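Participant: fold the following, please.
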Amino acid sequence: MSLNDVFKIAGSGMSAQSVRLNTTASNIANADSVSSSVDQTYRARQPVFATAFSQAMEDQGFNYDNPPSDDAGLGVKVLGVVESESPLRQEYEPGNPMANEDGYVFYPNVNVVEEMANMMSASRSFQTNVEVMNTAKSMMQRALTLGQ
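Facilitator: This is a model prediction of the structure:
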C-alpha cells in the first residue's frame, strides 16, 4: 500500500460518513411526522457499509494459497440504505386530522436519542478521516524536504 492509497481510503470513509449523516438527518427530520396508515408512515433508515477489502477478497475467491492483491485495501463502500423493521408507534388521537377511522395515528419508528448518537459518531468518524488525510499530507511534505 502506498501513501497515495491513504487518500483514497480516507476519502471513501468520508463519503460513507456523509451518507450516514444525511440518513440520520432525514430520520430526525421525519421523527414527528404523522400518518393515518402503516404503509404511508416514514420508517427509520440506516446505511449499510462494507469494506472494499472484504469485497475484493470475495471477488478473488480468497484462500490462503491465493492471497488478495495490493488492491484489496480500497476503503469503504456504501451497499445501500435499508429501512428499519422495528414496529411503528401507534397512538390513539381521535381529534387528529390524520387519524384513521379507528382514531389511531402512526408515528415513525425513529428513536431521536439513537439518531443523535449516530450523528455524533458519524461526525467524529468524518473528522478522524480528515485528520488522517492531513497527517498523510504532512508526511508527504516532510518527505519532500528530506533532501534539502
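
Participant: from here on, just use CA atoms for contacts and neighbour counts.
Facilitator: Noted.

Participant: please identify which helix or strand holds Pro68.
Facilitator: Assignment of secondary structure by DSSP states H and E places Pro68 within no helix or strand.

Participant: here is a second sequence; please produce its structure as well for comparison:
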Amino acid sequence: MSMFRLFDIAGSAMTAQTIRLNAVASNLANAESATSSSGQPYRAKQVVFRAMPMATNAQHAQGVEVSAVTEDPSPPRMVHNPRHPLADANGFVTMPNVNVVEEMTNMISASRSYQTNAEMMNTAKTLLLRTLALGQS
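Facilitator: Below is the predicted model:
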C-alpha cells in the first residue's frame, strides 16, 4: 500500500467522525426541547458507518464513510410536569429520546477517533519528509 493511501484512509475517517460529532451536537442541543419544527418531539440522530474500498487493485485498503444518519427508534421520555403548556391530561410531557450520558460518551469517542486519525496523518507526513531528506543527502 502506498504511503499516500494513508492520507485517504485517515481523511475518510476524519470526515465520518465530523458527521458523527455534528449529530451528537444536534442531539445535545435538542435534549430538552419538548417539540421540534415538525411539532413532534425531537428524535435522536444516530450515524451509521460502513467500510469503503479505497482502491481497485489487489491491495484492499478500506476507509470509512457514513452510510446513513437515522433516527433512534427508542420511545420518547415521559416527564411529569403538569405546569408545562404541552402536558397531556395526566400531566406528562413527551420529551426527546436523547440520553445525555450516551451522547457525551459518543462525543468523547468521536473526538478521540478524529484526533487519532489526525496524528496518523502527521506521522505519515513526518515519515515522508524524512524519506525525502534521505534522498537529498
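
Participant: which element is the aligned partner of Thr105 of structure 2 in structure 1 on?
Facilitator: Residue pairing (TM-score structural alignment): Thr105 of structure 2 is matched to Ala117 of structure 1. Applying DSSP H and E as the criterion places Ala117 of structure 1 in helix 112-144.

Participant: Three-state assignment for the residue minimising distance to the centre of structure 2, please.
Facilitator: The structure's structure 2 has its C-alpha centroid closest to Arg20; by CA atoms, centre = their mean the separation is 1.2 Å. For Arg20 of structure 2, the secondary structure call by DSSP: H, G, I helix; E, B strand; the rest coil comes out as helix.

Participant: ok, and the spatially closest residue to it that is not a sequence neighbour, which helix or strand is that part of?
Facilitator: Nearest in space to Arg20 of structure 2, with sequence neighbours left out and distances taken as CA to CA, 6 or more residues apart in numbering, is Val47 at 5.9 Å. Mapping Val47 of structure 2 onto the secondary structure by DSSP H and E places it in strand 45-53.

Participant: show me what that strand packs onto, helices and strands only.
Facilitator: Here strand 45-53 of structure 2 is seen to pack against helix 3-29, strand 62-71 when contacts are counted using 3 or more CA pairs under 8 Å, 6 or more residues apart in numbering; DSSP states H and E.

Participant: and those: which comes nearest Gln40 of structure 2?
Facilitator: Shortest separation from Gln40 of structure 2 across these is recorded for strand 62-71, at 13.1 Å, computed as CA to CA.
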